[in-house]
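Asker: quick one: sequence plus predicted model below, questions after.
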Amino acid sequence: MQGKVRQLGIEIGVLPVGQKNCITDVEGVQVGHVTLDEPLDQNGAYACTGVTAILPHGGNVFQQKVTAASYVLNGFGKTTGLVQVNELGVLESPIMLTNTFGVPAVTQGTLSYMLDRNEDIGLTTGTINLVVGECNDSYLNSIRACSVTPAHAIEAIRQASTKTAQEGAVGAGKGMMCFGYKGGIGSSSRIVKVESNEVNYTVGCLVLSNFGQDREFLAEYYKVSTMQNQSTLSPTDGSIIIVLATDAPLSSRQLTRVIKRCGIGLGRTGSHFSHGSGDIVIGFTTAHCIPHTADQLIETRTQLREDHPIMNQLFTAAAEATEEAILNSLSQAQTTTGRNGHTVQAYSFQQA
């Protein structure tokens, strides 16, 4: 396996990266994976898929919600929970990623996990809004077998930690492709500094990449060789789910403005948000913990000034971290064989 692209001499953007160059550089954020990689029968059926969980903090997310937003770049996707996220501006569950047909099972597993931790849900309080995103991994994965179960979702949540997240062909990224090569999970982070008062904010990004054709990848821009064997593969209804986390104190509306800039990072790699691609961004900030119940009529939150130069830095951070996370999903992935012997090669980041 190759290292992150930064270790290979490819530096993206101008802002400094976090210590782990990962979404978990945002304090408290956790990532967990469950990977399925096994034959299902003697006729070529294969489970090449998985589940990835992103937790905004280590506490009870239903009881201590965080400010959140989502943005659809291209809507060819099958997600749950984004309507309420945008209406209320809060996230109250882990963000779960899986394959397209795994969404019902992952939703059920996440629901079971959250019900076990919150006996009041559906009885003395309202229901819960679960957020699940997906990409189509049917070239490598026997997607009709529906191998992902609710138990896999629960395990992914339990495996979540603040360590550097595994990347490439792991978790939900096990069967995904990017620009015709092996894609999957990638992550990166940026530090935004306000020199005048020594305030630092962290922006972290995690992607599930499953989009694009070889000819679209802007290899020349990154000064890597284009002489390797060209891939003729492209994801079926290719997609990308982008998860952006920050500790900057932003309102949901401000967060929407920031996560829109993730599309810039996606476009820089060569994507044009194709017709059959579900390109969706989900963002949250850990700056506010919003209690599920409170007696006060008025609640007060701190947020950044709209016209302060820090907002432009946050926009830059979102674009840079997304771009580098996508490249890391390529560089960290391994050549993978799955359904009916289908094989997707890893991209070799050789200097031109």
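Answerer: That came in fine, so what should we check first? Numbers count the residues shown, from 1 in each chain.
Asker: only C-alpha atoms for contact and neighbour calcs from this point on.
Answerer: Fine.
Asker: tell me who's in contact with Ala317.
Answerer: By CA atoms under 8 Å, 6 or more residues apart in numbering, Ala317 lies in contact with 15, 189-192, 203.
Asker: tell me which element the closest residue to Val199 other than its chain neighbours is part of?
Answerer: Leaving aside its sequence neighbours, Val199 sits nearest to Lys193 (CA to CA, 6 or more residues apart in numbering; 5.9 Å). In the assignment (DSSP states H and E), Lys193 maps to strand 184-194.
Asker: can you pull the buried residues of the longest helix along the chain?
Answerer: Ranked by residue count under DSSP state H, the longest helix found in the chain is helix 310-331. Residues 310-311, 313-331 are the ones in helix 310-331 that count as buried (16 or more other CA atoms under 10 Å).
Asker: if we can go back for a sec, isn't the residue nearest to Val199 up against Tyr201?
Answerer: Yes. In this structure, Lys193 is within contact of Tyr201 by CA atoms under 8 Å, at 6.4 Å.
Asker: alright, now check it against this:
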Amino acid sequence: MSARPTGARPGPRELGVVVGDLPTGPANAITDVAGVRVGHTTLHEGERLHTGVTAVVPDALGAGPGRRRSLPCGLFVGNGFGKLVGATQLEQLGTIETPVVLTATLSAFRAADALVTHVLALPGYEEVRSLNPLVGETNDGYLSDIRARPITEDHVLAALDGATAGPVAQGCVGAGAGTSALGYKGGIGTSSRRVEVAGATRTVGALVQSNFSGTLTVQGVPMPAADLLGTPSISSAGPRAEEIDEVPKGSGVPEGNSCMIVVATDAPLDARRLERVARRAVFAMGRVGSDFSHGSGDYGLAFTTADPADRLLLPDDALNPLFAATMDAVEEALLASVLTAVTTVGHRGTEHGVPHDALLARLRAAGALPGR
């Protein structure tokens, strides 16, 4: 297991790209929602493996004083070409019982078993006989040998046990180590917003695993890979055309790909309202240029850490600020997932990082970024 490539490139704000006018939290990450931690396990082994695990861990889940066995959560499926483990119970009951784990498509099932191991080992879970693990995925099979299914229980447990608050590593880390998005190298991205809702300051945080096709769009300005890289995009995200019977080789039709979006908030919302928030999270993909193709698994999850003693749920007509905060946080997280990623030589080809100088030049030419 190697630490290369890294996700150390500048993100949107460091490049002068600011989404919306709402303030961020101190880390500009999903961890700005109090009690939410993130952990990564990253595998980079030569050109053969670029994959990993990302865990979003709400501290409110668990046994003991102040802990709960479930949190309200909403799910919105933009397109269901995916393997979201635990989706049906989440949809039916509107709650999550475990942290959210993200990984590669063919490793999702091993990750789910490891997540069960993690939760059953917690104090107070000795008599539990049923549990709904929640594991999302995208297909990193272009850059990584996905058929090897290299993710083990130890990798998942390391991401869960190593989850921390504060700044979150982005780009080619964790579940984003081998992903591709919008003609470039994709990855993990995160962002947050603070907003006044019904007289109280609330925080919304988003974390994304980007692996979808389309044309990267920044501040409304298209950034085609063919233009910025000076060559046609070497690959599309997700499984290759030969893995999808409906897409003939060489057809030019976008191949299967996906995006997982996890939204956390401290606002008092029930599952129905959280589903409306999750819906806006998927809508935000359109802002950065997603083509929402046939083979894409686009999922939005939104959960709340609000104290259940706060029984005064926000009314529907008070949700607009949360919707705006969600759209902005997800848009910035998606941009961060691509802009922080580095060029990666993989199992079946290469995905290039976005050339920042060319991107900034195009933004200035379009009047979308002040000149220097």
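Answerer: All right, it came through fine. Bear in mind that the values here come from a model prediction, so they are computed numbers and not experimental data.
Asker: run the angle between the strand holding Lys193 of the first structure and helix 310-331 for me.
Answerer: With axes from the mean of the first three to the mean of the last three CA atoms, to 10 degrees as the basis, strand 184-194 of the first structure and helix 310-331 are set at 150 degrees to each other.
Asker: check which helices and strands strand 184-194 of the first structure sits against.
Answerer: Packing partners of strand 184-194 of the first structure (3 or more CA pairs under 8 Å, 6 or more residues apart in numbering; DSSP states H and E): strand 199-210, helix 310-331.
Asker: for those, which one sits closest to Gln345 of the first structure?
Answerer: Closest to Gln345 of the first structure of those, according to CA to CA: helix 310-331, at 10.2 Å.
Asker: how far out from the middle of the chain is the helix or strand following that closest one?
Answerer: Under the assignment DSSP H and E, the closest C-terminal helix or strand after helix 310-331 of the first structure is strand 336-337. Here the centre of strand 336-337 of the first structure is set off from its chain's centre by 22 Å, with CA atoms, centre = their mean, to the nearest Å.
Asker: the first structure: matching residues for stretch 132-142 of the second structure?
Answerer: Aligning stretch 132-142 of the second structure against the first structure (TM-score structural alignment) gives residues 129-139.
Asker: and the end-to-end length of that stretch?
Answerer: Terminal residues of stretch 129-139 of the first structure lie 31 Å apart, using CA to CA, to the nearest Å.
Asker: and the strands in the first structure, which stretches?
Answerer: Counting by DSSP state E, the first structure has strands at residues 30-39, 46-55, 64-75, 90-91, 95-99, 131-135, 177-178, 181-182, 184-194, 199-210, 239-246, 278-291, 336-337, 343-344.
Asker: ranking those by burial, who's on top?
Answerer: Of all the strands of the first structure, strand 177-178 has the most neighbours on average by mean count of other CA atoms under 10 Å, namely a mean of 34.
Asker: residue in the second structure matching Thr149 of the first structure?
Answerer: Here Thr149 of the first structure is matched to Thr152 in the second structure, going by TM-score structural alignment.
Asker: hmm, that match is touching Ala111, no?
Answerer: Yes. Applying CA under 8 Å, one finds Thr152 of the second structure in contact with Ala111, separated by 7.3 Å.
Asker: when these two are compared, which one has more neighbours?
Answerer: Ala111 (28 against 16; other CA atoms under 10 Å).
Asker: got a list of what the more buried one touches?
Answerer: Ala111 of the second structure sits next to 101, 103, 135, 151-153, 156 when contact means CA under 8 Å, 6+ apart.
Asker: what do we get in the first structure for Thr326 of the second structure?
Answerer: Alignment note (TM-score structural alignment): Thr326 of the second structure maps to Ala318 of the first structure.
Asker: so what corresponds to Ala111 of the second structure in the first structure?
Answerer: The alignment partner of Ala111 of the second structure in the first structure, by TM-score structural alignment, is Val106.
Asker: on that earlier part again, got TSV for the strands of the first structure, with distance to Thr124 of the first structure too?
Answerer: Output for the strands of the first structure, formatted as TSV (distance: least, CA to CA, whole Å):
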stretch	distance to Thr124 of the first structure
strand 30-39	29
strand 46-55	25
strand 64-75	17
strand 90-91	20
strand 95-99	25
strand 131-135	22
strand 177-178	44
strand 181-182	47
strand 184-194	38
strand 199-210	35
strand 239-246	31
strand 278-291	16
strand 336-337	48
strand 343-344	50
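Asker: fine by me, we can end here.
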